[in-house]
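Engineer: Fold the following.
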Amino acid sequence: MGTSPWSKIFLINLYTPYLIGYGLALPLSFIMPVGAALKLILSVAYAAFVLLGSRLRAQFDADPRLDWFFFPTFFGFAYTWGFYTFLASTPVVILFLLVADRYARQFSLQRGLAVTVVGVLLLMSHGLAFVFGAIVAGVLYTVRCRATGDQWMKRWLQGIWAFVVPAAACVAMYVVSTKIQSAYWAQYHLPVSWNISIMRLPRLVINATGDYYNPRILLGIAGIILFFTPWMMGLRLNRRNPAAWVMLVILGIIEFFVPSTMISTGYVYERFALYAFPAYALVFVASSFGSGSGSNAARGANSGSATAATAAVAVAVAPKIARAHARGMLVLMACVWFILGYHSMEMYRFAQEAKDFEPVLAAMQPEQRVLALTYASRSEDAGLDMAYRHYATWYQSEKKGLVDFNFGWFPPQIIRFRTDHLPLIKETFRAEAFTVAKFPIDPYRYIIARDTGPLPADLFKGADCAPRLVMKSGTWTLFERKDCPIAARDLPVHG
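Structural biologist: As a prediction, the model looks like this:
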């Protein structure tokens, strides 16, 4: 809106695929706190992901009891690491697969336009999510066309127009954004990291229910049990419909062969574990005893499809099988509720621990520039290693300030620093490396430090005007340069 005190050092970047998540939260932020707006968008995204997932499962005729597989994975790796826009894109991914598959099964102008519109919407939601959705939808479209017979290539060419606009928009956005962001990439670059090993298999299970870098034995066990529940319920693999396997196969390729870091983006394959159990659910259909009633066996006896003796045995065994399958369903439900309950308690413990930050936040004047020195980023109560790494940034959303490190450093962000105002505090900055000589404190009114032990005695050694201690709350310490000259806020930190 042009009213920010930091307008001169930032610019709005519309050549980014992060528009939907922030675009939806922006109008909400005018009527509620930023934190509440983000929570509301995530809540809606989660509900839509589950509901649309149920529709996708039904479209592939998978067993309806496996709708439970869509409940827990939203709170896996991507949630733990705070990938807000990626999480907000998840229902759009499912919606895109729905409309693309319906279009592939029966062409129509209306369905084709739906593919185009939802495809562009997905591109505006998240780049990696778009690539995943486009690959799955493209292969699914090809498989459906191939199933029509000898003239499948002609049919494929007739309907491909619906995918052209989203694909062209993706290429155009990549080319334009790469050119515009070249000045940023020269100063920020992450090397490609493949990290391929046999350990990717346990990572997949753990990242689907939690975070491999903060492993939880109980969550891992729940994930393993969850994997076997379709078999416990007597379901069988759908070998007659190759389309049902497309999402799972592509996800497997991503999880085992895609780099962890690429195109200066971290944790690429890890985040897609969110789709592991949903994709797994699509490949199962009910067996002859799937209903648990034994009526199928009785009908088999009456139809003459089996001998009378065999039919009699089937009828006698059916109730036992039904009870075993019912126990499998109870195990499935118990695993899902356990995973959700575990994460709920984890977040509750973190919320109690994080209350120590509130007095620090209350003591700070609004619209100031802040340096965050996070020596201890781990939440001991919640057992999360990176929970406090950027926690001081809440000052920005609550009091319209500016905190370094700031995500405006990253080229794809919708709000980013101007190239002539890039601060020295980068994402690679660690508090242990801080000295006044290396990182001047002239632009900062406040310095927030977090550590579980005493801070370094020479923390501000050499400062012309050393900050004074304002308060200490738990593991947080607040310093202020109240009587010191503050550099103009529209000047770059590094000179």
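
Engineer: CA only for contacts and neighbour counts going forward, please
Structural biologist: Noted.

Engineer: any idea how far Glu398 is from Arg55?
Structural biologist: 39 Å (Cα to Cα, to the nearest Å).

Engineer: and if you look at Ala276?
Structural biologist: 17 Å.

Engineer: who has more neighbours, these two?
Structural biologist: Ala276 (23 against 17; other Cα atoms under 10 Å).

Engineer: One more sequence to fold, the one below, so I can look at both together:
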Amino acid sequence: MERVERGRLLSASVVLMAAAPWVWGDRINRDRAAMVPMFVVAIIGFLVPSTAIGTAFLYQRFAVFLLPAYALMFVAGNPPEHDARRPAPASALARTRSLSVQVAMIAGSLVFLTDQSIRLRRFEAENAGLEQVLSRTEPGQRALNLVFDRESAAYGNPAAYMHQALRYQAEQHGFVDPNFAIFVPQIVRFRPEHYPFDTEQVDERPETFQWKRDSGRAYRYFFVHKTEPLQASFFANDDCDIALVTRSGARSLYERRNCR
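Structural biologist: Just a heads-up that it's a prediction; the model follows:
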């Protein structure tokens, strides 16, 4: 229910932003070059797939350009010759209308930012176990991220926990698989001859992890996010002992020890 209400709020904000130039009395720019950015964004939105060349959320990434491209289509007000013939009451009404739209847009932005701030604070409390897990690790090690439960109820995001373990890589200078360096758009990528183990299946379905097939021995740490405790036989193998180092909430840290 909360997600539905949040979706309605976001939809109302989008409608407000789209209607603002028309309510203000702006007009379409006569310079057709101003339409090009919006045309390009629209073409990308309608024709570019969501996943291509090993890259997910492809066309969605261009949504950041949508509002700026839309705004570029308009110029302020009517031509000066029309303004001179506009009666005073209409001018006062136009100013009132313009002020109302500005206030509505500011209020909508504040509501959106407030909602985001509240959700982030809830998520911070929900995700507090990550700090405890990271405090039990040593730097410079290789780790595997196993996320069984991706969704955050506090933030209302179905994939909030997918890449949280990469904080170990950022703060402890280790290396965590699956890693963004396998994707084409990244500035820093693996060289073809140094590609890591294929972790795509484990990323999508961590319950399918197999010690031999997924090169379990290569990892010292296993970051697990799962609401229910992991089965005792999950890391069963003939090579190494796997010990539970710590568990906090839905997050657990396992460590490879005593390999033979």
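
Engineer: Next, the buried residues of stretch 37-47 of the first structure.
Structural biologist: 37-38, 41-42, 45-46 (16 or more other Cα atoms under 10 Å).

Engineer: okay if I get those as CSV plus distance to Ile221 of the first structure?
Structural biologist: As requested, the buried residues of stretch 37-47 of the first structure are arranged in CSV below (distance: Cα to Cα, whole Å):
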residue, distance to Ile221 of the first structure
Ala37, 34
Leu38, 31
Ile41, 30
Leu42, 27
Ala45, 27
Tyr46, 24
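
Engineer: The residues you listed in helices, which ones?
Structural biologist: 37-38, 41-42, 45-46 (DSSP state H).

Engineer: Can you find the partner of Pro49 of the second structure in the first structure?
Structural biologist: For Pro49 of the second structure, the aligned residue in the first structure is Pro259 (criterion: TM-score structural alignment).

Engineer: Go ahead and confirm that match touches Gly266.
Structural biologist: No. Using Cα atoms under 8 Å, Pro259 of the first structure makes no contact with Gly266, being 9.0 Å away.

Engineer: what is in contact with these two at once?
Structural biologist: Here Pro259 of the first structure and Gly266 have no joint contacts, going by Cα atoms under 8 Å, 6 or more residues apart in numbering.

Engineer: more neighbours, these two?
Structural biologist: Legend: neighbour count by other Cα under 10 Å for Pro259 of the first structure and Gly266, higher for Pro259 (20 against 16).

Engineer: and the more buried one, which of the three is it?
Structural biologist: When classified by DSSP: H, G, I helix; E, B strand; the rest coil, Pro259 of the first structure comes out as coil.

Engineer: Would you pull up how far the lengthiest helix in the first structure lies from the middle of the chain?
Structural biologist: Using DSSP H to define each element, the first structure has its longest helix at helix 308-354. Distance of helix 308-354 of the first structure from its chain centroid, counting by Cα atoms, centre = their mean, to the nearest Å, is 26 Å.

Engineer: next SSE after it?
Structural biologist: As assigned by DSSP states H and E, the chain's next helix or strand after helix 308-354 of the first structure is helix 357-362.

Engineer: which residues in the second structure does that following helix align to?
Structural biologist: Against the second structure, helix 357-362 of the first structure falls on residues 130-135 (TM-score structural alignment).

Engineer: Counterpart of Ser91 of the second structure over in the first structure?
Structural biologist: Matched to the first structure by TM-score structural alignment, Ser91 of the second structure sits across from Ala318.

Engineer: and Arg8 of the second structure, how many neighbours?
Structural biologist: By other Cα under 10 Å, 12 other residues sit near Arg8 of the second structure.

Engineer: Tell me which residue of the first structure lines up with it.
Structural biologist: Aligning on TM-score structural alignment places Arg8 of the second structure opposite Ile217 in the first structure.

Engineer: And the contacts of the helix or strand Met173 of the first structure falls within?
Structural biologist: Following DSSP H and E, one finds Met173 of the first structure within helix 161-180. Residues outside helix 161-180 of the first structure that contact it (Cα under 8 Å, 6+ apart): 15-16, 112-113, 115-117, 119-120, 123.

Engineer: how about those in JSON lines, adding neighbour count?
Structural biologist: Below are the contacts of helix 161-180 of the first structure laid out as JSON lines (neighbours: other Cα atoms under 10 Å):
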{"residue": "Tyr15", "neighbour count": "19"}
{"residue": "Thr16", "neighbour count": "20"}
{"residue": "Gly112", "neighbour count": "21"}
{"residue": "Leu113", "neighbour count": "16"}
{"residue": "Val115", "neighbour count": "28"}
{"residue": "Thr116", "neighbour count": "21"}
{"residue": "Val117", "neighbour count": "17"}
{"residue": "Gly119", "neighbour count": "31"}
{"residue": "Val120", "neighbour count": "21"}
{"residue": "Leu123", "neighbour count": "29"}
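
Engineer: okay, which residue is most central for the first structure?
Structural biologist: The residue lying closest to the centre of the first structure (Cα atoms, centre = their mean) is Ala78, at 3.4 Å.

Engineer: mind listing what it touches?
Structural biologist: 86-87, 270-272, 274.

Engineer: same thing with Val41 of the second structure?
Structural biologist: Listed by Cα under 8 Å, 6+ apart, the contact partners of Val41 of the second structure are 62-63, 65-66, 69.

Engineer: Swap in 10 Å and give it another go.
Structural biologist: Listed by Cα atoms under 10 Å, 6 or more residues apart in numbering, the contact set of Val41 of the second structure reads 59, 62-66, 69-70.

Engineer: Ala18 of the second structure too?
Structural biologist: Contact partners of Ala18 of the second structure, counting by Cα under 10 Å, 6+ apart, are 12, 67, 70-71.

Engineer: just to revisit the earlier point, check which residues of the helix holding Met173 of the first structure are buried.
Structural biologist: Neighbour counts over helix 161-180 of the first structure (16+ other Cα under 10 Å) mark 162-163, 165-167, 170, 173-174, 177-178 as buried.

Engineer: thought Leu58 of the second structure was touching Ser50?
Structural biologist: Yes. Using Cα atoms under 10 Å, Leu58 of the second structure is in contact with Ser50, at 4.9 Å.

Engineer: Comparing the two, which shows the higher neighbour count?
Structural biologist: Just comparing Leu58 of the second structure and Ser50: by other Cα under 10 Å the higher neighbour count belongs to Leu58, 16 against 13.
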